[in-house]
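>>> could you look at this predicted model? Sequence included:
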Amino acid sequence: MAIGPRLDLRLGQALVMTPQLRQAIKLLQFSNLEVAAFLEAELERNPLLERDEGGPEPAPVEREAEAPAPALDDAGDTLAAPGEAPLDADFSNVYDPGGSADGAETTPLDGARIGAGGRSDFEADDRGIEDHAVERRSLRAHMAEQLRLSPGDATDRLIGSCLIAMLEPTGRLAGDLEALAANLGCPLERVEAVRQRMMRFDPPGVFARDLRECLAVQLEEKNRLDPAMAALLDNLDLLARRDLRRLREVCGVDADDLAEMIAELRRLDPKPGAAFEAEAATVVVPDVLMRRAPDGGWTVELNPETLPRVLANATFHARIAASARTKEERSFIAEHWANATWLVRSLQQRAATILKVAAEIVRQQDAFFRHGVSHLRPLILRDIANAVQMHESTVSRVTANKYIATPRGTLELKFFFTTAIAGTGGESHSAEAVRHRIRDLIAAEDPDNVLSDDQIVLLLRREGVDIARRTVAKYREGMRIPSSVQRRREKALLV
């Protein structure tokens, strides 16, 4: 047999990850904010793309009405009032004599005359509520203002400024005071004296070195730091272990006095600076909207406020393509036109895929929406992928960073995917539903008969949930619920 180079022709199929395919996969996983930022960059880069300035079109809707439910009232329906124009009327052709189109001024409810220039006395405030947000002042700025108003010379103000720079977001003081005194060239006693004075600033307890000192300052401000309370502050480790018997011996008080002292500590703020550094809560805008249908089913639709709206400008493309002269110009136009049309199709496919997956999740979790979290069924990505005939990775990307507004609140799509826990009767249970049941059992337990993990296991098995004690302990610790011993000590304080 001769050995040498030769050419062979073979046919085969392979998946090629083109840049356009990577872009479509990336868009599928993006949240609505990330998609908006991506489109802004594309609008700047591609001259053939333009923003759709038209009014919001009705979002695609999928109905799920297989499981009947009691009919709802019509309080949320909006019907056309008698005498209104039909929905297909062209309101641009409707003429209102004597209206604003004739130059007349309109009078709002508050009596303000608003014309082309607004009210002449500038008393009307047309700003929205979002324009009235109060600017939050930082902790350091709040402390610096009090330092400027406090008595002391320039050296004390310099020491105070350095202490303010060493503040943590919680209000605790980080850093070495001895090193600070050495750097400033002043005695450590003077630095400590300034710190002691600044601990009385508002809120009291800031600039403390530890929890005991922070609570002690707040108790001094309330004139509640007696010897018994000081002994309690010196033994906070015993309080953390709920060792009430030892605390009564150390403080020299009875059970009632100790319960009152602990209640006094709970009313204090262990992190007095946290309120200044707290960030404003981020409002989650849902990608999918869900509501009840009049026939008892569910209606699922995309949120039109989050739908990306871009168009490929065919008119502009035809005009510049006809005027192209060189090969580079024609190549530039063809490449950007292909990218624009592909992006528009990718966004349409993204919207259809999200709607399809969300509708299937609603269908499979129908019992949860009707009866609550105790009826949340076990669900994995494969279940949805098989139902909608997609790959599991596609379903995973669709459900990432996407939210749905439901009658039970705005939830992430990942929330509906939970592991299964075997049941004694053969039926599996959702791990989230089991955690919810454990929380309910502990919340309803008798103070004189606190449930141990073993007792919770027995109660769950009577309800058909086959669960191990270590699993109950793991779920309980994940929900930050203390053990039965600690709960018994806590409930003894409340008696």
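Sure thing, it's come through.
>>> can we go C-alpha only for contacts and neighbour counts from here?
Will do.
>>> the stretch 351-495 of the chain: helices as residue ranges?
366-371, 381-388, 392-399, 431-443, 453-462, 469-478, 484-494 (DSSP state H, counting those that start in this stretch).
>>> out of these, which is closest to residue 310?
Across these, residue 310 has its closest neighbour in helix 392-399 (20.6 Å, C-alpha to C-alpha).
>>> what's the angle from that closest one to helix 381-388?
Computed with axes from the mean of the first three to the mean of the last three C-alpha atoms, to 10 degrees, the direction of helix 392-399 lies at 100 degrees from that of helix 381-388.
>>> in helix 392-399, what counts as buried?
Residues 392, 394, 395, 396, 397, 398, 399 are the ones in helix 392-399 that count as buried (16 or more other C-alpha atoms under 10 Å).
>>> repeat that for stretch 198-209.
Using 16+ other C-alpha under 10 Å as the test for burial, stretch 198-209 gives 198, 199, 200, 201, 203, 204, 205, 206, 207, 208.
>>> between those residues, which sits nearest residue 442?
The closest of those, once distances to residue 442 are taken by C-alpha to C-alpha, is residue 205, at 35.0 Å.
>>> for the closest residue to the closest one other than its chain neighbours, helix, strand, or coil?
Leaving aside its sequence neighbours, residue 205 sits nearest to residue 214 (C-alpha to C-alpha, 6 or more residues apart in numbering; 4.4 Å). Residue 214 falls in the helix class when you classify it by DSSP: H, G, I helix; E, B strand; the rest coil.
>>> okay, one more to line up with it:
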Amino acid sequence: MALSARLELRQGQGLVITPQLQQAIKLLQLSNLELEAYVDTELERNPLLQREEGEPEPEAAAGPSSAAETSTDQVSDSAAAAEMDAGADEVSPGERATGDGEAADVGGGVDWSRAGRGGGFDGDADGLEGTLTRAKTLAEHLTDQMVVAGLAGPEAAVAQVLIDAVDEGGYLRADLAETAERLGCPQAFLEGVLSVLQGFEPTGVFARDVRECLTLQLKEKNRFDPAMAALLDNLDILARRDHAALRKLCGVDDEDLKEMVAELRALTPRPGAAFGGEPVQSVAPDVFIREGQGGLWLVELNSDTLPKLLVDQRYHARIAAGARTDQEKTFVADCLASANWLMKSLDQRAKTILKVASEIVRQQDAFLAYGVTHLRPLNLKTVADAIGMHESTVSRVTSSKYVSTPRGVFEMKFFFTSAIASSSGGEAHSAESVRHKIRQLIEAERREEEVHSDDRIVEILKEAGVDIARRTVAKYREALRIPSSVERRRMLKETA
């Protein structure tokens, strides 16, 4: 068959994503910190943009009196748009919708307590004394000891490099051979400095693994002998609680082994944890949810995370009048179009977040009222269909967005869980609520006879109306970092 080149005309349809649309999609999936950085970049690039200065007017402040009550059946775009400026939207307890598709990954910090009914609205500001003092960091503590130890010259330089390589737990996270090559010194010299540093307080710092950390602490207590060394060499067997094998390896009887294990438990596997570190970056929720009157849930945007920008029309008029060349006029027109589109994109982003959060509250109102056992199965498609958006849009909105509720601060993806069928043919159960039930069953075990195997947990859950397989129970148990029934019986036997 001969090959030849020819010209053809074809007509077809395609979706063209403009740069402006790409920007709007990008803004949806940015977290509030990433959005702040993006806005800062736009402020530097576009002379027509400026931050809005001054406090908001009292009329624009969000509050229960300014929130609008919406019905369970619908959330209109006009209502979301109106409440975006007011910052609030009340949601009534909605009908439950179940999902049978794949759920998004569960994430977010979880606090099961019902404390703080305000959901983070009335947070206490740090006192003045909190800004004047701070705890000494581990690196500073070690540096002070380096000065007292009299290290100077090359030894002090090597010591400082090793101090910088210590993590928050007190472990040395540096390869000595690589560090020696990088510093241009013999490895033996580096090891000599390390031996001095390993004598610093807290005992156990500069260890390269758990065994070395515990060894340093035992040597300091003069309790490091061949039997203890054999025990440290077999920490994996100790984790399995195979005492018979440990007695044989260590050459001790049962009483001595119990004393050795008790000594290990009295040690500190993370000696550096007692010192202050860098301040932890707190999560700023994008949405606040709190209980209103009559069992309604108040949903409002966190205005502190929303960029406050203005388009300087006066400055635009002045520079547009002074533009002479076509290049200058094009630049001014592009800056105005970019600024207006950014303002529109930010407004649409806020409306979309509010709509998605409101629908999540409608679907998961039972969780907010009664706890995790009432968390309902939910997937992206259910929310997308309810608010008239595409699943990918909902996925972008829920990415790196956090919600403050009376039960704690959660990532939006936390509310999306897979469905587990009911054994009685009734309503499906949320995977998160089933995991919570498994945890409760295991935490209630007090004696060896009360330990439930995975098969027994399956039977108990089926009696409660949850149709679940044994392998699923085992998977959830391992995800919760709960040992098997054999290990739990062994633990209860030791503590008896």
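It's in. Since the model is a prediction, treat every value here as computed from it, not as a measurement.
>>> turn the helices of the stretch 351-495 of the first structure into CSV, including distance to residue 54 of the first structure.
Below are the helices of the stretch 351-495 of the first structure laid out as CSV (distance: least, C-alpha to C-alpha, whole Å):
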stretch, distance to residue 54 of the first structure
helix 366-371, 35
helix 381-388, 32
helix 392-399, 27
helix 431-443, 43
helix 453-462, 56
helix 469-478, 48
helix 484-494, 60
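>>> picking that back up, out of the buried residues of stretch 198-209 of the first structure, which is nearest to residue 303 of the first structure?
The shortest approach to residue 303 of the first structure among those belongs to residue 203, at 43.6 Å (C-alpha to C-alpha).
>>> returning to that earlier point: and the residue nearest to residue 205 of the first structure, how far from residue 227 of the first structure?
Separation of residue 214 of the first structure from residue 227 of the first structure (C-alpha to C-alpha, to the nearest Å) stands at 17 Å.
>>> ok, the two, which is more surrounded?
Comparing residue 214 of the first structure with residue 227 by other C-alpha atoms under 10 Å, the one with more neighbours is residue 214, at 23 against 11.
>>> isn't the more buried one right up against residue 268?
No. Assessed by C-alpha atoms under 8 Å, residue 214 of the first structure is found out of contact with residue 268, at 9.3 Å.
>>> aligned partner of residue 308 of the second structure in the first structure?
Aligned counterpart of residue 308 of the second structure in the first structure: residue 309 (TM-score structural alignment).
>>> list the contacts of its match.
51, 52 (C-alpha atoms under 8 Å, 6 or more residues apart in numbering).
>>> and the gap between it and residue 53 of the first structure?
Counting by C-alpha to C-alpha, the gap from residue 309 of the first structure to residue 53 of the first structure is 8 Å.
>>> now swap in residue 243 of the first structure and tell me
Note on residue 243 of the first structure: its distance to residue 53 of the first structure, by C-alpha to C-alpha, is 67 Å.
>>> ditto for residue 228 of the first structure
Residue 228 of the first structure sits 70 Å away from residue 53 of the first structure, going by C-alpha to C-alpha.
>>> neighbour count: those two, which is higher?
Between residue 228 of the first structure and residue 53, counted using other C-alpha under 10 Å, residue 228 has the larger neighbour count: 18 against 9.
>>> wait, is that one part of a strand?
No. Residue 228 of the first structure sits outside any strand when classified using three-state DSSP, being helix.
>>> can you tell me the closest non-neighbouring residue to it?
In this structure, residue 228 of the first structure finds its nearest non-sequential neighbour in residue 251, 4.9 Å apart by C-alpha to C-alpha, 6+ apart.
>>> residues near the one you found, how many?
Neighbour count for residue 251 of the first structure, taken as other C-alpha under 10 Å: 19.
>>> who are the contact partners of residue 171 of the second structure?
Counting by C-alpha under 8 Å, 6+ apart, residue 171 of the second structure touches 205, 206, 207, 208, 209, 270, 272.
>>> any idea how far residue 199 of the first structure is from the aligned partner of it in the first structure?
Under the alignment (TM-score structural alignment), residue 171 of the second structure pairs with residue 171 of the first structure. According to C-alpha to C-alpha, residue 171 of the first structure stands 10 Å off from residue 199 of the first structure.
>>> so what's in contact with these two at the same time?
With C-alpha under 8 Å, 6+ apart as the test, residue 171 of the first structure and residue 199 both reach 205, 206, 207, 208.
>>> quick check: residue 402 of the first structure touching residue 31?
Yes. Counting by C-alpha under 8 Å, residue 31 is a contact partner of residue 402 of the first structure at 6.2 Å.
>>> so between those two, which is more surrounded?
A count of neighbours by other C-alpha under 10 Å puts residue 402 above the other of residue 402 of the first structure and residue 31, at 22 against 19.
>>> for the more buried one, give its distance to residue 288 of the first structure.
According to C-alpha to C-alpha, residue 402 of the first structure stands 8 Å off from residue 288 of the first structure.
>>> ok, back up a step: quick one: residues contacting the corresponding residue of the second structure for the residue nearest to residue 205 of the first structure.
Residue 214 of the first structure maps onto residue 213 of the second structure when the alignment is built from TM-score structural alignment. Residues in contact with residue 213 of the second structure (C-alpha under 8 Å, 6+ apart) are 204, 205, 206, 207, 269.
>>> mind listing what the fourth one touches?
Put plainly, it is residue 207 of the second structure. The contact partners of residue 207 of the second structure, taken as C-alpha under 8 Å, 6+ apart, are 170, 171, 172, 198, 213, 216.
>>> go again using 10 Å as the cut-off
The neighbours of residue 207 of the second structure, taking C-alpha atoms under 10 Å, 6 or more residues apart in numbering as the test, are 166, 169-173, 194, 197-198, 213-216, 270-271.
>>> most neighbours among those residues, which one?
residue 170 (26 neighbours).
>>> what ranges do the strands span in the stretch 1-150 of the second structure?
Using DSSP state E, counting those that start in this stretch, the strands of the stretch 1-150 of the second structure run over residues 49-51, 69-70, 89-91.
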